[in-house]
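[1] Give me coordinates for this.
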Amino acid sequence: MQRTTRLLLPQYTQRIPAPQPSPAAVPQPDLVMITTYPPRACGLATFASDLIEAIQTQYEQAFTVKICALDVPEAVYPAAVFHVLQPESSASYHSLLTKMGQLHQQEWVIVQHEFGLFRSHEFKLLNALNQMEKKIMVVLHTVLAHPDEATLLFMKRLGFLAHTLVVMTAHSQKLLVERYGIPASKIIVIPHGTHLVDHLPKAVLKKRMGWEQRTLLTTFGLLSSGKNIETTLEALPLVIQRFPDVLFLIVGKTHPGVVAQEGERYRHFLEEQITALGLQHHTHFINEYVALPKLLDLLQMTDIYLFTSKNQEQAVSGTFAYALSCGCPIITTPIPHAKELVQKGSGLLFDFEQPVQLARQLIALLAQPEWQEELRGNGLHQMEPTAWENTAMHYVNYLQQQSTTPMPLTLRLPNITLKHVWAMTTGKGILQFARLNQPDTNSGYT
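    A predicted model of the protein is given here:
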């Protein structure tokens, strides 16, 4: 059946009260989010942008998001960015505090946190948060399993200042409690959001690109040595012996931070590996920060998605969450996020930096199309609750419940669409079943 967004509406057990005055009469509260933000090209910026867009899509009235962007002042930002923060500058923090004091109604600050954004300037961040006298929600995109002493101290202070810490996996929640000593009452788990897609047939999408005769393996994300893409390249010769039509797509430009430090050294290294292994006909770079519609098409036409990161501390990956939501069976290294998802039947694991293991998993999965379909269906159903629309509701409902000032919410009802009904209808009637959103003409009529 077609995937739909589940709206978690209240269950009324008593008479519905009389209508109240329109919430439009109550001013919308301001919410400040400290984050990287487009046009900066990074996963955290994309996350923040997707979350804010989902909130605005789901609610006619919730709150007004004011963005404090972490970047250089020369970047051209949208109007929602009311301050550009330079993490190394005390004056920049002071300016942020001054601007926040001018907001008419503001109770919450959300910090999108990733190690590296505030490196060597952690005290300035903590000092600013302490002066804000607001409720602080920190979204932790990484929780280190083996922190050094300085990181442990920083995280404990951050946990003390925060009203709430958001993590994306149960494993990260457990680490915060057991290794960092942060009270469980301060921690909530909200999975990484994903995009709902129409799930067009693979053959149609492949034909558009001229790849209809190829079996596509894909990885995507900003390129860096941590992605460990050479593991896949080393595995491919074994795979190609059995499946000579394989094409490996490497999607994404090099991370801007990596370019600033070492240029395109890692990409050149991969190109040299491809030549040395004779893989020119079996690899294809898409060297750009791919726009969302194109990315979702690339993932939908992918036969198997590969996640080969060698960073054992990586808590979560938005890349393979997006891949699962697009119907990709995945083969992945065992980072905590992957283990939590794959154990529910949506993919396979292999050990860090083990190309022979990866090759064996690929060969086994490619040899069994029915197994691929099973993993694909499991992944799609598993990721349905994590649609950005649902993720936005998790955040907004929590903020409303924890707020002391009124936060009126007005859901925006989705547009009615009969597309699936028409797809299921033939000249005889309505087909009985579908495989996800594809009509099953062999199922008979209802």
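
[2] Every contact and neighbour count from this point should use C-alpha atoms.
    Noted.

[3] what residues are up against the residue sitting nearest the centre point of the chain?
    Computing the C-alpha centroid of the chain and ranking residues by CA atoms, centre = their mean puts residue 318 first, at 3.1 Å. Contacts for residue 318 (CA atoms under 8 Å, 6 or more residues apart in numbering) come out as 43, 192, 193.

[4] Here is a second sequence; please produce its structure as well for comparison:
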Amino acid sequence: MNGKTDFSNSTANPSANVVVRLFGEGGREASALRVALIGSYAPRSCGIATFTADIREKLATYFPEIQIDVYAMDAEGSTLVYDRDINVIRADHAEDYCRAARAINESAADVVWVQHEFGIYGGPDGAFISELIDRVAAPVVTTFHTVLSSPSAGQRAVVDHLLTRCARVMVMSQHGLDLIVETYRANRDIVEIIEHGAPERPFGTAEVAKARMGLAGRKVLTTFGLLGPGKGIEQAIAAMPAIIAAASRGNLSHPGCNPSRVAGARR
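    Below is the predicted model of the structure:
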């Protein structure tokens, strides 16, 4: 490892500092890092892909000395074309996970950062990710994008195994932290809450955006995230007649759905 990264650098974006501290003790000076970043990735139409691409972009902006190697999960039958520097893992091929682990070890990566979401990894309930994390020498950091309150036996086994390999864990809410500690018995000392956040984008007015989507003059209710049980979407749909009657016209929009997942199942 070459160079120096000061994790307490006050000129960096505060959110970026919090993320980087997942990889080392806050406030200390550490050698520059090489991070193997694993998840779905652009140009795939997937919320995790966008998130992973944003991570790489912002770390490159605020910590350019950190080297990021991307290992992108790709769906069966995909015809997507990735940038040449992206390492592609075919989700349903166990041998690809083993091959990626060898590449990560040969690269001398300092940390492996897994973006975990049910639906992007192959095997029963995404169990193929174990083929990779069990073979890497570097510490594993996992971001859990969804923490299920009532997992199936298979889902529970996958998360439990991931936790046995994690040096650090990132969740996005207090509720997520409570679930992963109380339901999955994760070590509280290694769990960090870092809110999801959003990339910096110019904002226009709501009316301009609605006009562009053919919804001019309408009241629009929005939600985001996975469509599945426990989200309350059914209640919102059931309430729409009363909402429309009270508001004259209304629409329920779900702009952030991850198209690779429906109720925790791969498709």
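
[5] picking up where we left off before, among the contacts of residue 318 of the first structure, which are located in helices?
    Among the contacts of residue 318 of the first structure, the members found in helices (DSSP state H) are residue 43.

[6] Output the contacts of residue 318 of the first structure in a markdown table, with neighbour count and distance to residue 234 of the first structure appended to each entry.
    Below are the contacts of residue 318 of the first structure laid out as a markdown table (neighbours: other CA atoms under 10 Å; distance: CA to CA, whole Å):
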| residue | neighbour count | distance to residue 234 of the first structure |
| --- | --- | --- |
| 43 | 19 | 27 |
| 192 | 23 | 31 |
| 193 | 25 | 32 |
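
[7] so which of the contacts of residue 318 of the first structure would you say is closest to residue 61 of the first structure?
    residue 193 (20.8 Å; CA to CA).

[8] any idea what the closest one aligns with in the second structure?
    If you follow residue 193 of the first structure across to the second structure using TM-score structural alignment, you land on residue 197.

[9] swap in residue 40 of the first structure?
    When the second structure is aligned by TM-score structural alignment, residue 40 of the first structure is paired with residue 44.

[10] Kindly provide the distance from its match to residue 31 of the second structure.
    Noted for residue 44 of the second structure: a distance of 33 Å to residue 31 of the second structure, by CA to CA, to the nearest Å.

[11] same deal with residue 212 of the second structure?
    Applying CA to CA, the value for residue 212 of the second structure to residue 31 of the second structure is 48 Å.

[12] could you pull out the strands for the stretch 51-200 of the second structure?
    67-74, 87-90, 111-116, 140-144, 166-171, 191-193 (DSSP state E, counting those that start in this stretch).

[13] out of the contacts of residue 318 of the first structure, who's nearest residue 283 of the first structure?
    Nearest member of those to residue 283 of the first structure, counting by CA to CA, is residue 43, at 23.9 Å.

[14] The closest one: what's it in contact with?
    221, 222, 318.

[15] dump the residue contacts of the second one.
    Think residue 222 of the first structure. Residue 222 of the first structure sits next to 42, 43, 252, 253, 254, 255, 289 when contact means CA under 8 Å, 6+ apart.

[16] Which one of the residues you listed is nearest to residue 357 of the first structure?
    residue 252 (25.0 Å).

[17] Now residue 174 of the second structure: closest residue in space that isn't a chain neighbour?
    Leaving aside its sequence neighbours, residue 174 of the second structure sits nearest to residue 193 (CA to CA, 6 or more residues apart in numbering; 6.9 Å).

[18] try residue 129 of the second structure
    Per CA to CA, 6+ apart, closest to residue 129 of the second structure is residue 121, 6.3 Å.

[19] From residue 30 of the second structure, how far off is the one you found?
    Residue 121 of the second structure is 32 Å from residue 30 of the second structure, by CA to CA.

[20] who has more neighbours, those two?
    residue 121 (27 against 17; other CA atoms under 10 Å).

[21] Quick one: the helices in the stretch 51-200 of the second structure, in order.
    Applying DSSP state H, counting those that start in this stretch to the stretch 51-200 of the second structure gives helices spanning 94-106, 129-133, 153-165, 174-182.

[22] Pick the most buried one from those helices.
    Using mean count of other CA atoms under 10 Å, the stretch among the helices of the stretch 51-200 of the second structure with the largest mean neighbour count is helix 129-133, at a mean of 20.

[23] from memory residue 32 of the second structure sits against residue 20, does it?
    No. Look at residue 32 of the second structure against residue 20 with CA atoms under 8 Å: they stay out of range, at 11.0 Å.

[24] So between residue 212 and residue 31 of the second structure, which is more surrounded?
    Set residue 212 of the second structure next to residue 31 and count neighbours by other CA under 10 Å: residue 31 wins out with 15 against 10.
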